[in-house]
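the sequence and its predicted three-dimensional model are supplied below.
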Amino acid sequence: AAQAEVLKLIAERAREITGAALAAMSTPVKDTDTLTVELAIGQQAEAHRGLVLPVDGTLTGEAFTSGAPVSSPDIAHDTRVTAGPPRFAGLGPAVAVPVGAGGQVRGVVLLARGTGAGNFSDTELELLKS
């Protein structure tokens, strides 16, 4: 449960730093090529919790595999969002940021801002990486 607490703090802090409307933290599911949304806070949060996402072809999966932030100018219309409940209505710019230490990615936090909000800046991404 300690890890869950840590991930929750990271998600909350990341959302605060960037003024994101939504923060969703995903972690890898053991022995599969999927990630599960462990916690979500903010706009549309309920629609995200417990979702299982393929690593392949998703924004979150891309960040997990590459170990680097992956952004989207408009998450509501991004092809890298998999099927499932419509969960990005009213949201626009987004970024998926890998979380972990020493080259090991433990999870990915997806942050999204409201439609029409500014994209995530390099400065913000630098802050998030730390």
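All right, it came through fine. Numbering: from 1, shown residues only.

only C-alpha atoms for contact and neighbour calcs from this point on.
Fine.

how about the strands in this structure?
Applying DSSP state E to the chain gives strands spanning 22-28, 34-42, 52-54, 70-72, 91-101, 104-114.

alright, now check it against this:
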Amino acid sequence: SGRGEVLGLIAVRARKITGAALAVVAVPVDGTDTLTVELAIGQEADAHRGMVLPVDDSLIGLAFSTAAPVISLDISQDDRVSPGPPRFAGLGPGVAVPIGARERVRGVVLLVRTAGRGPFTEKETDPLRGFAAQAALAMELA
């Protein structure tokens, strides 16, 4: 679908911009308080695909509900990562960036670097927010 292609481009671009090992895109499930992982590329990607995440109790959910980036210094040790299959082996710093504007968040892209790499900074997440806003527009048009 057009939307799927847009999400794929978001994941690839965002991963390239930040040098992330893993990019995960989650979108809201209509009529529920959950998000589903529609797309994942990179390290441990298979473990993420199709996962259903609670909006209230997950790192991705937090970025979705606050419409603001959420930084994790080490995602493999982060309490805000919802329980589920082990899916962050060998990974460390992460950031969840909302796709879209405050009124209308279309989804979230989670970017994770390998363990031992530096944490994400605001200097990096700012351009991502602009890119994610453009991506949301593209999703609307798709």
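Good, I have the coordinates. Since we're looking at a predicted model, the values are computed, not measured.

determine which stretch of the strands of the first structure is the most buried.
strand 22-28 (a mean of 27; mean count of other Cα atoms under 10 Å).

quick check: the residue located most distally from the centre of the first structure vs residue 37 of the first structure, distance?
Here the centre of the first structure is the reference, and by Cα atoms, centre = their mean the most remote residue is residue 31, at 20.9 Å. The spacing between residue 31 of the first structure and residue 37 of the first structure, counted by Cα to Cα, to the nearest Å, is 16 Å.

show me what the longest helix seen in the first structure is packed up against.
When secondary structure is assigned using DSSP state H, the longest helix within the first structure turns out to be helix 2-18. Judged by 3 or more Cα pairs under 8 Å, 6 or more residues apart in numbering; DSSP states H and E, the packing partners of helix 2-18 of the first structure are strand 22-28, strand 34-42, strand 104-114, helix 122-129.

how far apart are that helix and its match in the second structure?
For helix 2-18 of the first structure, the mean distance to aligned residues of the second structure following superposition is 0.7 Å (mean Cα distance after the TM-score superposition for the first structure).

just give the nearest non-adjacent residue to the most centrally placed residue in the first structure, would you?
Compute the mean C-alpha point of the first structure, and by Cα atoms, centre = their mean the closest residue is residue 110, 1.3 Å away. In this structure, residue 110 of the first structure finds its nearest non-sequential neighbour in residue 96, 4.2 Å apart by Cα to Cα, 6 or more residues apart in numbering.

picking up where we left off before, got the helices and strands packed on helix 2-18 of the first structure as TSV, with distance to residue 64 of the first structure columns?
Below are these laid out as TSV (distance: least, Cα to Cα, whole Å):
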stretch	distance to residue 64 of the first structure
strand 22-28	9
strand 34-42	9
strand 104-114	6
helix 122-129	13
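
what's the closest of the ones you listed to residue 82 of the first structure?
Checking those against residue 82 of the first structure by Cα to Cα gives strand 34-42 as the closest, at 11.9 Å.

which other residues reach that closest one?
Residues outside strand 34-42 of the first structure that contact it (Cα atoms under 8 Å, 6 or more residues apart in numbering): 8, 11-12, 21-29, 46, 48-55, 61.

against the second structure, where does that strand fall?
Strand 34-42 of the first structure falls opposite residues 34-42 of the second structure when the two are matched by TM-score structural alignment.

mean deviation, that stretch versus the first structure?
Relative to the matching residues in the first structure, stretch 34-42 of the second structure has an average distance of 0.3 Å after the fit, by mean Cα distance after the TM-score superposition for the first structure.

list the contacts of residue 9 of the second structure.
If a contact means Cα under 8 Å, 6+ apart, then residue 9 of the second structure has no contacts.

residues of stretch 11-19 of the first structure that come out buried?
If you call a residue buried by 16 or more other Cα atoms under 10 Å, then stretch 11-19 of the first structure has these buried ones: 11, 12, 14, 15, 18, 19.

which single one of those is nearest to residue 91 of the first structure?
Comparing these against residue 91 of the first structure with Cα to Cα picks out residue 19 as the nearest, at 12.6 Å.

since that was my last question, I'll sign off now.
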